[in-house]
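Colleague: my questions are about this predicted structure, shown below with the sequence.
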Amino acid sequence: MARITHCIACSHIPVLGYAFDHGKEGEAYFKPAFDGFEWTRRFLADEKPDVIVLVYNDHASAFDMKIIPTFAIGCGDVYHPADEGFGARPVPPVEGHADLAWHIAQSLILDEFDMTIINEMEVDHGLTVPLSMMYGHVDTWPVRVIPLAVNVVTYPPPSGNRCWALDEAIARAVASFPEDLKVQVWGTGGMSHQLQGPRAGLINRAWDNRFLGRLTGDTQELRHIPHIEYLRETGSEGIEMVMWLIMRGALGTRTRALHRHYHVPVSNTALGHLVLEPVDGTIPPGPTPAGNDATAQAPIA
């Protein structure tokens, strides 16, 4: 059967895509950011996952104010890089895995998650930058990708608890797929950053590093961080870190960190990266009851 072997978190900072595309990885400003991915490139070359469920947020490339799905899963065969105003990134098209994607979509919907199913869409830097950071310059991506887009752009985004529970359901779906596949789940976005207003340029190193640390081990307190804490402590765009909880939920009770990288600044953004593996190998139980978790929310600090 298919199995989730590891999970990876990675910021998807657009300027890293620019630096990568223009051969600037070795420049003094960018080199410390890129150096933190050398370990992961070697790890992926050895591990050779078959499929990545890549959790990201669209930046008005596939969706706009006319349609705002909370969770959307790509069930197509191929996804081309989007033109975000400066032409499409010069990276390969992303090959999907329609059979597994449809299986996950069916399982999630029967597990009471209302997924939007997308068969055709273009993917922007939220999805392609992590692939570049992890795989480098390639003619074709050496892995198939199932895009899972999350609304963290327009209020209201999903709660951390709902995101964690979604990946528990994804883990159950993957485990019930009969083909022998090595699957990883990647959570992208974050860490602390604000792009506009009086607090533009906000970076909270201490909060970011506590968040990274609490993705490891057996704690589940991160799933109950309220939206207002992300806004207050990590800026208006820090809410993207709920997508890291979708990554974490797949790994069961306990995790171990294989690699950790944190660097600031990259543009006006904190860069975070983490590679996790499960310790006990258990599949999260389910189904997880849906509902408002406001009464259970607790601060990280």
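Modeller: That came in fine, so what should we check first? Residues are numbered from 1 along each chain as shown.
Colleague: alpha carbons only for contacts and neighbour counts from here, please
Modeller: Fine.
Colleague: do a quick rundown of the helices in the stretch 201-301 of the chain.
Modeller: Assigned helices in the stretch 201-301 of the chain, in chain order: 205-213, 227-234, 242-248 (criterion: DSSP state H, counting those that start in this stretch).
Colleague: tell me which of those is the most buried.
Modeller: For the helices of the stretch 201-301 of the chain, the largest average neighbour count (mean count of other CA atoms under 10 Å) is found in helix 242-248, namely a mean of 30.
Colleague: what's the following helix or strand after the host helix or strand of residue 100?
Modeller: Using DSSP states H and E, residue 100 falls within helix 98-110. Later in the chain than helix 98-110, the nearest helix or strand by DSSP H and E is strand 116-118.
Colleague: take the one below as the second:
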Amino acid sequence: MADIVGAYFTSHVPAIGGAIHRGDQQDPYWKPFFDGFVRVHQWLALTKPDVAVVFNNDHGLNFFLDCLPTFAVGAADQYHNADEGWGLPIYKPFAGHAALSWHIVEQLVTDEFDPATCQKMQVDHALSIPFELAWPGVDAWPVKIVPIAINTVQHPLPSAKRCLALGRSVHRALTSWPGQERVVVIGTGGLSHQLDGARAGFMNPDYDRFCLDNLARNPDLLTRHSIHDIVRLSGTQGVEILNWIAARGALGPFATEVHRNYHIPISNTAAATMVLNPA
């Protein structure tokens, strides 16, 4: 079976990509966030994954409000980034692990999920920025990817309980995969933030710390809130915590915390980074 080496979680704010592009990592505004990646780089150098299963959300590059699946799995041999209008550079292409993608899709359907299966898919900042943070300056990405997109935009949104179950189904797929790949699970997005409306600029450090404190030891506790509770607690865009919850499910039943970093704000977002090992 695949060797699940651990899980990496981080925010994917477009402004982070801008800071990387400008070389602002040591700027006083950005330094507390980027300093949190020294430990991430050390951990990745030690664990040496060659495949990444990435739970993220699409921001209109593939899906829009007229056609937005609840769950979508990429099953392509290659994925390209495209211009989203943020003024960011186009990132390097990503090699896909299509065979593993199909194996995951088979398990999801067996477990009575109904994912969209995308044999063509682009990746946006929700995936490319976390990779730039994890592997800065590389000529080519050192891992193949299986991207899994979760709807965090158009209501009705999936519940936290459903996303945790989705991740656990992916875990079953990884443990039944006959290959010997070293797999890192990645969850991206958040934490608390709201970009529009009457609560624009809203952040909730108490809820963020509740999520960080319980992600490793008791992820089921994060499912006690309804999706509307999560919107209230984390902000309209803070529901990206669903990506983290699904990724935690894919890691396996037990986990230990290796590293965390929490910094507020980064471009009106409570930014966080976390690393977990399977236990």
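Modeller: Perfect, I can see it now. Only a predicted model underlies this, so the values are computations on that prediction, with no experimental measurement involved.
Colleague: closest to residue 62 of the first structure out of the helices of the stretch 201-301 of the first structure?
Modeller: When the helices of the stretch 201-301 of the first structure are compared by CA to CA, helix 242-248 sits nearest residue 62 of the first structure, at 17.9 Å.
Colleague: by contact count, what packs against that closest one?
Modeller: Helices and strands touching helix 242-248 of the first structure, by 3 or more CA pairs under 8 Å, 6 or more residues apart in numbering; DSSP states H and E, are strand 3-10, strand 51-56, helix 160-175, strand 182-188.
Colleague: mean deviation, the shortest one versus the second structure?
Modeller: Once the two structures are superposed, the average separation between strand 51-56 of the first structure and the matching residues of the second structure is 0.6 Å (mean CA distance after the TM-score superposition for the first structure).
Colleague: that strand - contacts with which helices or strands?
Modeller: Under the contact criterion of 3+ CA pairs under 8 Å, 6+ apart, strand 51-56 of the first structure touches helix 125-135, strand 144-150, strand 182-188, helix 242-248.
Colleague: hmm, try it at 10 Å
Modeller: Packed against strand 51-56 of the first structure by the contact rule (3 or more CA pairs under 10 Å, 6 or more residues apart in numbering; DSSP states H and E) you find strand 3-10, strand 71-74, helix 98-110, helix 125-135, strand 144-150, strand 182-188, helix 242-248.
Colleague: make CSV from those and add distance to residue 157 of the first structure to it.
Modeller: Below are those laid out as CSV (distance: least, CA to CA, whole Å):
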stretch, distance to residue 157 of the first structure
strand 3-10, 19
strand 71-74, 10
helix 98-110, 19
helix 125-135, 17
strand 144-150, 8
strand 182-188, 15
helix 242-248, 9
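Colleague: check which residues of stretch 156-174 of the first structure are buried.
Modeller: Within stretch 156-174 of the first structure, the residues that count as buried by 16 or more other CA atoms under 10 Å are 157-174.
Colleague: chain center to it, what's the gap?
Modeller: 12 Å (CA atoms, centre = their mean, to the nearest Å).
Colleague: in stretch 259-275 of the second structure, what's buried?
Modeller: Residues of stretch 259-275 of the second structure classed as buried by neighbour count (16+ other CA under 10 Å): 259-266, 268-275.
Colleague: same thing with stretch 173-182 of the second structure?
Modeller: Under the neighbour-count criterion of 16+ other CA under 10 Å, stretch 173-182 of the second structure has 173, 174, 177, 181, 182 buried.
Colleague: looking at these, which is nearest residue 130 of the second structure?
Modeller: Comparing these against residue 130 of the second structure with CA to CA places residue 182 closest, at 18.6 Å.
Colleague: in contact with that closest one, which residues?
Modeller: By CA atoms under 10 Å, 6 or more residues apart in numbering, residue 182 of the second structure lies in contact with 1-6, 47-52, 143.
Colleague: for residue 92 of the first structure, same thing?
Modeller: Contacts for residue 92 of the first structure were tallied using CA under 10 Å, 6+ apart; they are 79, 80, 81, 128, 132, 137, 138, 139, 140, 141.
Colleague: among these, which are in helices?
Modeller: Secondary structure assignment (DSSP state H) places 128, 132 from the contacts of residue 92 of the first structure within helices.
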